[in-house]
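Asker: Need coordinates for the following:
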Amino acid sequence: MGYVGRKLRERRILFPDSQRGLIVPVDHGLTLGPIAGMQATEALESWVGSRDLSAVLGHKGLIERLIVRQCLHPATGVIVHLNGMASLSPDADTKIMVADIDTALKLGADAVSIQVNFTTSNFAHNFAMLGAVTDAAHAAGLPLLTMLYDKVKAPTSAERLARLHHLVRVVTELGSDAVKLAYASVDEIEELASVHGRDIRIFFAGGEKADEEVLVAMSQAAIRHGATGLCIGRNVFQHARPQALLRRLADSVKGRSEQVAELDVV
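Answerer: Down below sits the predicted model:
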C-alpha cells in the first residue's frame, strides 16, 4: 500500500490541472545564513501563501513555523528537506542527514528531499545516503525529490553531459521519484528529458539571479521540452514582486502562456 500512498502524495506537490509543478525551495538559510529575502520567517509571509506555487520545500524548523503561523495555502504541497551542511564548513559539498522520515511525517509532509553534490571524493557517502533515504521514504509512502549537482569540472561539454546522464541514472536506479537539475541549454534539456523523463520526474532549477524575462523564457522552454516543472528559490524570494513572478512562472508550467500565444497568433 505504500506505493499507492506515495503516488497520491506525489500528486499533491503538482498542480492538479496539469500534473506539473512549481516548487519553491526555501532551504537556503541553513546553507548560507540570513541572506536577502530569507532573513527570518516573516520575510516569506507576503508571498508563500500564493496559490501559484504547487509546493514549498524547506528544513523542518522553517516548515514548522510556516505551518503554525498558517502561512501556506491549503492546496500547497509540503516537502521537508532532510540533509544539509553550512557553507561555513570546509566540506560544504558533502551533505549530512539533519532530519528523518518520522519528523517529516509528523509535520504532515507530502514528500521529502535531499541534495547530493558529487565531488571527486564523496561518492560512497552519497550512494549510502541516497539508498537509505529512498528505502525509508518509500516504506513510509513518501516520494523523494533528489537535488543533483555535479561539482566535478569536466574538460568538455560533452563529457560534462555524459557525467550528468550517468548521475541521473544513479539517482533513478536508487529509486528517487524526482530529480532537480541545474538549468541547462535547450538542447540538453530536451536530451535529458527524452532519455530519463519516462523513468523519473525532472525539475529544473532557476540558478543564479536572472532577469525576469529571461527566467520566464527559460521556464517555458523547459516545459516545452519535457520537464515536469521548475524548482526555483532565490529568483522568487529575492524578487521585488514575488507574487507577480510566481503567477507568470505558474502560467508557464501549466502551459497557459503558450495557449495565450497561440490565440494571439490566430
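
Asker: switch to C-alpha atoms for all contacts and neighbour counts from now on
Answerer: Fine.

Asker: How about residues contacting stretch 49-67?
Answerer: Under the contact criterion Cα atoms under 8 Å, 6 or more residues apart in numbering, stretch 49-67 has outside partners 12-15, 21-27, 30, 41, 48, 71-73, 75-82, 99, 103-104, 107, 113, 243, 246-247, 250.

Asker: end-to-end on that stretch?
Answerer: End-to-end distance for stretch 49-67: 11 Å, by Cα to Cα, to the nearest Å.

Asker: How far off centre is it?
Answerer: Offset of stretch 49-67 from its chain centre (Cα atoms, centre = their mean, to the nearest Å): 13 Å.

Asker: For that stretch, buried residues please.
Answerer: Within stretch 49-67, the residues that count as buried by 16 or more other Cα atoms under 10 Å are 49-60, 62-64, 66.

Asker: Shouldn't Leu167 be within a strand?
Answerer: No - counting by DSSP: H, G, I helix; E, B strand; the rest coil, Leu167 is not found in a strand; it is helix.

Asker: Contact partners for it?
Answerer: By Cα under 8 Å, 6+ apart, the contact set of Leu167 is Leu148.

Asker: any idea how far it is from Thr146?
Answerer: Per Cα to Cα, Leu167 is found 11 Å from Thr146.

Asker: With Glu208 instead?
Answerer: 19 Å.

Asker: Ok, Leu246 next?
Answerer: 23 Å.

Asker: which stretches of the stretch 151-266 of the chain form helices?
Answerer: 157-173, 186-196, 212-224, 234-237, 242-254, 256-265 (DSSP state H, counting those that start in this stretch).

Asker: Based on its surroundings, how many neighbours for Gln259?
Answerer: For Gln259, the neighbour count with other Cα atoms under 10 Å is 13.

Asker: let's see this one next to it:
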Amino acid sequence: MTASGGAVLLRPYGKALRLARLTARHKGRHLFVPLDHSLTTGSIAGGRPYAGLVQDLIVAGADAIIVHKGRIRSIEPGAFVGAGLVVHLSAGTMHYADPNSKVLVGSVEEAARWGADGVSVHVNVGSATEPAQLRDLGLVAGECDRLGMPLMAMMYARGESLAATASQPRTLAHLACIAADLGADVVKLPYPGSRAAMREVVEMSPLPVYVAGGDPLGGLERTVELARDILGAGAAGLSFGRCIFDAHDPMAVTSAVAAVAAGVSQDALA
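Answerer: Model prediction:
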C-alpha cells in the first residue's frame, strides 16, 4: 500500500496476513455477509439453522461471514477453510429505549482465540451515545494493532441532527474519516442512492469502502443491479446482510452477487 508522495505504509505482518485471508477468494472486490442481526432483531433467514446457513453462504461464494462470538461454537471449523471469519464486537437490541445505542460485548483477544481473521465495530454517529461508541472504536483499534487484527468500522449517521443528511456523500465521507482517524482498516457505509454519489464517497474516503445492502430489494435482479452500481463506483466490496438472508433464495442471491464481485472488471462495470 503506497501513500501519496511515494511513502510505503506497512501493516504489521499478522494484520496483513489476516487481511489477505479475508480477501483471498476473489481477487479485486469482495462480498462479506453480516449475520450479526440476530442479536438485534431475533431469528433471521426464516429461522433456518444458523450453522447450515453459514456453510451454504460460503459455498455460494461469500468471501467472509460476520458473526457474534457465541455463534462460532455452533459452526464446523472446516466451513471457514474457504472464507474469512469476522467477529462483531458491538451489540444492542431493538427493545432498548435507544435503538441506536451500541456497547462492546467482546474483545479482540477473544476473537483471536476463536481464530478470527478480523473484527468489526458499529458506530452510530449523532446518536445519544456517540461519545462512548467513538471511544470503543478507538480502544478496539489499539488492540487490533497490538494483536495484528484487521478492523472494519461499520459507520452510520443516526439521530435527529443528521436525519436530513444521513445519506449525502459529504456525510458518508465524514464517517469514513472518523473510521480512519480512529484506526480502522476498512469502513462499511450505507449506499448513498446512486452510482454517481457512491463514486463521490469512494473518492473522498481515506479507507477502502464496503457498502451495506440494506433491506431486501424486491428480487434478485435488483440486488445484482445494486451490487454492480456499488462496485462500478469503485467500492472495495459489499457487506450485504438482510438483502441476502431475508431473500426468498439466499444462496441464489449470494451466488449472483459474488459473481459480480469476482468476475466483472472495474472498467466493464464503469
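
Asker: returning to that earlier point: so can I have CSV of the helices of the stretch 151-266 of structure 1 showing distance to Lys95 of structure 1?
Answerer: Below are the helices of the stretch 151-266 of structure 1 laid out as CSV (distance: least, Cα to Cα, whole Å):
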stretch, distance to Lys95 of structure 1
helix 157-173, 16
helix 186-196, 25
helix 212-224, 28
helix 234-237, 20
helix 242-254, 29
helix 256-265, 37
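
Asker: do you know which of those helices lies nearest Ile202 of structure 1?
Answerer: helix 186-196 (7.1 Å; Cα to Cα).

Asker: ok, residues contacting the closest one?
Answerer: Leu161, His165, Val168, Arg169, Tyr183, Ile202, Ala221, Ala222, His225, Gly226, Ala227.

Asker: Alignment lookup: the last one to structure 2.
Answerer: Ala227 of structure 1 maps onto Ala235 of structure 2 when the alignment is built from TM-score structural alignment.

Asker: Can you verify my assumption that its match contacts Leu207?
Answerer: No - using Cα atoms under 8 Å, Ala235 of structure 2 is not in contact with Leu207; the gap is 10.0 Å.

Asker: More neighbours: these two, which one.
Answerer: Shown here are Ala235 of structure 2 and Leu207; by other Cα under 10 Å, Ala235 has more neighbours (22 against 19).

Asker: OK, contacts around the more buried one?
Answerer: Counting by Cα under 8 Å, 6+ apart, Ala235 of structure 2 has contacts Arg29, Met198, Arg199, Val202, Pro208, Val209, Tyr210, Val211.

Asker: is it true that Arg160 of structure 1 touches Tyr149?
Answerer: No - look at Arg160 of structure 1 against Tyr149 with Cα under 8 Å: they stay out of range, at 11.4 Å.

Asker: about what we covered before: quick check: which of the helices of the stretch 151-266 of structure 1 is nearest to Leu142 of structure 1?
Answerer: helix 157-173 (15.7 Å).

Asker: picking that back up, who has more neighbours out of Arg160 and Tyr149 of structure 1?
Answerer: A side-by-side neighbour count of Arg160 of structure 1 and Tyr149, using other Cα under 10 Å, places Tyr149 first with 18 against 14.

Asker: Tell me the buried residues in stretch 80-88 of structure 2?
Answerer: Going by neighbour count (16+ other Cα under 10 Å), the buried part of stretch 80-88 of structure 2 is Phe80, Gly82, Ala83, Gly84, Leu85, Val86, Val87, His88.

Asker: Please say which position in structure 1 the fourth one maps to.
Answerer: What that stands for is Gly84 of structure 2. That one, Gly84 of structure 2, aligns with Gly77 by TM-score structural alignment.

Asker: Mind checking which of the contacts of stretch 49-67 of structure 1 are in helices?
Answerer: Judged by DSSP state H, the contacts of stretch 49-67 of structure 1 include Arg12, Leu30, Thr103, Ala104, Gln243, Leu246, Arg247, Ala250 as members of helices.

Asker: who's in contact with the second one?
Answerer: Read that as Leu30 of structure 1. By Cα under 8 Å, 6+ apart, Leu30 of structure 1 lies in contact with His59, Gly84, Met85, Ala86.

Asker: Compare these and tell me which is most surrounded.
Answerer: The member of those surrounded by the most neighbours (other Cα under 10 Å) is His59, with 24 neighbours in all.

Asker: Look up how far Glu188 of structure 1 lies from the nearest residue to it once chain neighbours are set aside.
Answerer: Distances taken as Cα to Cα, 6 or more residues apart in numbering place His81 nearest to His59 of structure 1, at 5.0 Å, with adjacent residues excluded. Per Cα to Cα, His81 of structure 1 is found 27 Å from Glu188 of structure 1.

Asker: ditto for Ala137 of structure 1
Answerer: As judged by Cα to Cα, Ala137 of structure 1 and Glu188 of structure 1 stand 30 Å apart.

Asker: before we move on, what about Thr76 of structure 1?
Answerer: Distance, Thr76 of structure 1 to Glu188 of structure 1, using Cα to Cα: 30 Å.

Asker: if we can go back for a sec, and the contacts of helix 186-196 of structure 1 as a markdown table, adding distance to Asp177 of structure 1?
Answerer: Listed next are those as a markdown table, based on distance: Cα to Cα, whole Å:
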| residue | distance to Asp177 of structure 1 |
| --- | --- |
| Leu161 | 21 |
| His165 | 16 |
| Val168 | 11 |
| Arg169 | 12 |
| Tyr183 | 19 |
| Ile202 | 9 |
| Ala221 | 22 |
| Ala222 | 19 |
| His225 | 19 |
| Gly226 | 16 |
| Ala227 | 14 |
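
Asker: Sweet, I'm off.
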